[in-house]
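Colleague: here's a sequence, model it:
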Amino acid sequence: MQEEQHTVELQQQFFPISDFHTVMDKWSDLLDDDPQKNIYTADNDYHSFAFAYQLLGDDVLILHQKTHCHAKHRMELLPRRKSKFYTLKCLINQNKSARLISQNHHYDMHQGTMAFFSNYANYITELPAGYREENLQIVISHKFIDEYINRQHISHSRLQLIINDPNDLMFVIQQPPAPIKSNIKQLAQTVVGSSTATNKLNTLTHISNTLDMLFRLQIEEPTQPTSLPQNKAQQVAKYLDDYLTMPFPGMDFLATQFGISVSGLKRHFKQEMDTTPFQYYRHKQMQLAQKKLQESTATVSKVAYQLGFDNPSNFIRAFKGEFGITPGKYQKEQDTEA
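Modeller: Below is the predicted model of the structure:
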């Protein structure tokens, strides 16, 4: 009961990217600003936080925030039913569990939890006293989606609805694939001090690649860990067969997706398939690479990017590791034989 008396109730409304500095100016009495480093800080009896930001015109705003709650918090984000923009929020680190409430759905927030929603959403975050968190939020304009994202890649029906229609839906992933988590951490590290035109271009490309991976996910609601049925390894293998044009999603993601433990997945996949999930994925991916390299219009770089590699050199190493020959030499041998 005593804890309830010290619950901090906060409300905030969505605001468009173009209003960022105006909103920050209104809070100037509560925040300390370091304009040289693009950082705002606050420290009071209820909480302390610091967030660095990078503003990329009116299309992208990146916020890297670290928070320490001295009291229990209940924070409500109110919808803004005007124009259309989106937020991708990822929990990078935490020391206690927290809760996200949206449309009467309750999500336990764990390290890595990711949510995507529009400014029409209305959600509540509950944080316990003593809670520490590091998160990254990327606010994206609808124009950015139109210009940088191939909507044909959006595989999940809920994501399609969020992007195409004004609604308060939220797409939550408890355990994102490893490549997405890696991208989020890289973005968090580059927010402060990234002010040159080249850095901005690289950052925009990094964000569009992250969104593309997110939108292409074949994902269902995660289930609780269970024992692994005999055919579960085949189910995982079939899932990976459809994943060959993206980076390997990681064992944690696969285990969560199929409701099994990581150790159980490794053990039973080895028993059923006589290999590891990653080795299976890489072998199938390189077989696909062979077929693509046999096409007359294919180049090594083009095939590398088609298969989700971030640069051709990593693809060359993977191909040579699988077949003992570089993809360039393989192509030449195929041309000679033809």
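Colleague: for the rest of this, base every contact and every neighbour count on C-alpha atoms.
Modeller: Will do.
Colleague: could you say what helices and strands the top helix by length along the chain packs with?
Modeller: Counting residues, the longest helix found in the chain (DSSP state H) is helix 197-215. In this structure, helix 197-215 packs against helix 178-190, with contacts taken as 3 or more C-alpha pairs under 8 Å, 6 or more residues apart in numbering; DSSP states H and E.
Colleague: to compare with the earlier structure, here is another sequence to fold:
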Amino acid sequence: MKERIHHYPQQFFSVARFLEVVQHGFASDMHDPKTCTLSMRGTYYRTDLVYRLLREDVLVFDQTMHFDETECNCVAAEEDGDFYLFKYVYEANKPLRLEQGDSDFAISEGFLGICSNFGNHNLWVPAGFDGKMLQILIERSFLEEFVQLDSFRRTSLKNLLFNKSSEILTINFLPQFLKRRLDKLVSLLYLPTDTPFDKLNMLTAVTDLLRNFLGLYVHQEDGDDVGRPADINSILVEIVRHLDNNLHLPFPGMGYLAKYFGISVSTLKRHFSTKYKVTPHGYFRNLQMQEARRLLKKTTIPITEIGYKMGFDSPGNFTRVFKKVYDVSPTFYRKDEM
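Modeller: As a prediction, the model looks like this:
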């Protein structure tokens, strides 16, 4: 029996257009504006959507999907406006397939990517698919205000962020710190409806996530590709270089480093500790704290900002780690140095 394939044409939505479609394009039994949920049922699919408008230029939504038959979402470019769509597939029993121009690649669980509204692509959802996808719809105004766009002007992100590129940018391996931030966003979306919605907390989580994603992508693409040297000592040198270059990000996790550099976690732990007399995490944390101490001593940058510069997700975590290493809080250390 020939497989049935459904082609579903759609277009990139701006934040305003997304809200307009959701609020006015569905019957009351499908859309509940109080809980910001949408349930869509067809002959071959079920989709449930939970969304939150954080500002006029940023919207977060989570999609739970089941498909009995294959569907191709044919997404057309939108020349009006300047916005981006961030996708994270965190559950998938089968790989999806993404087509864009001459590119064709599988999207498995853990996929993380961003594209602008200026490109066309086809997203193939196979029959029997069950999965969940977190998406963030961001207007350029949000990135300009919160993510310091100019710092990416001379990087591999310049085409997407400044030249209306149709590229889809992805990260090959998902480090633990990014996964934790993504999981936090999902949990905030699904707080009980009788719980007050903490919009500021979610905005902070989105900003932190985007800064880390863009920063990590730049380091992966702009000369931080290891080339997989053959001997373990060369690999360790490349790992140290990678950690040195990413002090502004949280520690990526042993699993990420092992996969990225093509060795096992046990081999990484054993040889790194033998060569450097400290674990990779300990080495990274020592470097971070040395840089934090230098900034506290030589600059007047606020302590909270220093913590964020060092990749910490809160001032409290930064203070706790600094005090553990130096037996004094950042505040008292700075006072003693003045």
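Colleague: picking that back up, so which bit of the second structure is the next helix or strand after the longest helix of the first structure matched to?
Modeller: The helix or strand immediately downstream of helix 197-215 of the first structure is helix 232-241, counting by DSSP states H and E. Matched against the second structure by TM-score structural alignment, helix 232-241 of the first structure falls on residues 235-244.
Colleague: what residues of that stretch count as buried?
Modeller: By neighbour count on 16 or more other C-alpha atoms under 10 Å, the buried set for stretch 235-244 of the second structure is 235-236, 238-240, 242-243.
Colleague: nearest to Asp82 of the second structure among those residues?
Modeller: His242 (33.0 Å; C-alpha to C-alpha).
Colleague: who touches that closest one in this structure?
Modeller: Asp224 (C-alpha atoms under 8 Å, 6 or more residues apart in numbering).
Colleague: next: Asn73 of the second structure.
Modeller: Counting by C-alpha under 8 Å, 6+ apart, Asn73 of the second structure has contacts 7-10, 122-125.
Colleague: Three-state assignment for the residue mapped onto Arg97 of the second structure from the first structure, please.
Modeller: Structural alignment (TM-score structural alignment) places Arg97 of the second structure against Arg99 in the first structure. Following DSSP: H, G, I helix; E, B strand; the rest coil, Arg99 of the first structure is assigned to strand.
Colleague: what's the closest non-adjacent residue to Arg99 of the first structure?
Modeller: Asp108 (4.7 Å; C-alpha to C-alpha, 6 or more residues apart in numbering).
Colleague: tell me which element the counterpart of that neighbour in the second structure falls in.
Modeller: Taking TM-score structural alignment, Asp108 of the first structure has Ala106 as its aligned residue in the second structure. Assigning secondary structure by DSSP H and E places Ala106 of the second structure in strand 103-107.
Colleague: repeat for Tyr53 of the first structure
Modeller: Assigned by DSSP H and E, Tyr53 of the first structure belongs to strand 47-56.
Colleague: mind giving me the packing neighbours of that strand?
Modeller: If you count contacts as 3+ C-alpha pairs under 8 Å, 6+ apart, strand 47-56 of the first structure packs onto strand 39-43, strand 60-69.
Colleague: distance from the chain centre to the last one, please.
Modeller: In other words, strand 60-69 of the first structure. 15 Å (C-alpha atoms, centre = their mean, to the nearest Å).
Colleague: what about the helix or strand following that strand, how far off from the second structure?
Modeller: Along the chain past strand 60-69 of the first structure, the next helix or strand (assigned with DSSP H and E) turns out to be strand 73-78. Taking mean C-alpha distance after the TM-score superposition for the first structure, the mean distance separating strand 73-78 of the first structure from the aligned residues in the second structure is 1.9 Å.
Colleague: pull up the aligned stretch in the second structure for strand 73-78 of the first structure.
Modeller: Taking TM-score structural alignment, strand 73-78 of the first structure hits residues 71-76 over in the second structure.
Colleague: and if you look at stretch 277-294 of the first structure?
Modeller: So stretch 277-294 of the first structure sits over residues 280-297 in the second structure, by TM-score structural alignment.
Colleague: buried ones in the matching stretch, by neighbour count?
Modeller: Buried positions in stretch 280-297 of the second structure, judged by neighbour count with 16+ other C-alpha under 10 Å: 280-281, 283-285, 287-289, 291-293, 295-297.
Colleague: next one: stretch 229-236 of the second structure
Modeller: 235-236.
Colleague: where's it relative to the chain centroid, distance-wise?
Modeller: Offset of stretch 229-236 of the second structure from its chain centre (C-alpha atoms, centre = their mean): 29 Å.
Colleague: tell me the counterpart of Pro9 of the second structure in the first structure.
Modeller: Counting by TM-score structural alignment, the partner of Pro9 of the second structure is Gln11.
Colleague: that match belongs to a strand?
Modeller: Yes. Counting by three-state DSSP, Gln11 of the first structure is part of a strand.
Colleague: so how far is Thr87 of the first structure from it?
Modeller: Gln11 of the first structure sits 17 Å away from Thr87 of the first structure, going by C-alpha to C-alpha, to the nearest Å.
Colleague: what about those two, which has more around it?
Modeller: The residue with more neighbours, out of Gln11 of the first structure and Thr87, is Thr87; 20 against 10, by other C-alpha atoms under 10 Å.
Colleague: hang on, the more buried one packs against Ile145?
Modeller: No. Using C-alpha atoms under 8 Å, Thr87 of the first structure is not in contact with Ile145, being 11.7 Å away.
Colleague: overlap in contacts of these two?
Modeller: With C-alpha under 8 Å, 6+ apart, Thr87 of the first structure and Ile145 have no common neighbours.
Colleague: residue ranges for the helices of the stretch 201-338 of the second structure, please.
Modeller: Secondary structure of the stretch 201-338 of the second structure (DSSP state H, counting those that start in this stretch): helices at 232-245, 254-261, 265-276, 280-298, 303-309, 315-326, 330-337.
Colleague: mean shift between the second one and the first structure?
Modeller: When the first structure is overlaid, helix 254-261 of the second structure sits 2.9 Å from its aligned residues on average, using mean C-alpha distance after the TM-score superposition for the first structure.
Colleague: in that helix, which residues are buried?
Modeller: For helix 254-261 of the second structure, the neighbour count (16+ other C-alpha under 10 Å) marks 254-258, 260-261 as buried.
Colleague: could you dump those residues into TSV and include distance to Leu137 of the second structure?
Modeller: TSV is the format used below for the buried residues of helix 254-261 of the second structure (distance: C-alpha to C-alpha, whole Å):
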residue	distance to Leu137 of the second structure
Met254	31
Gly255	29
Tyr256	27
Leu257	30
Ala258	32
Tyr260	29
Phe261	32
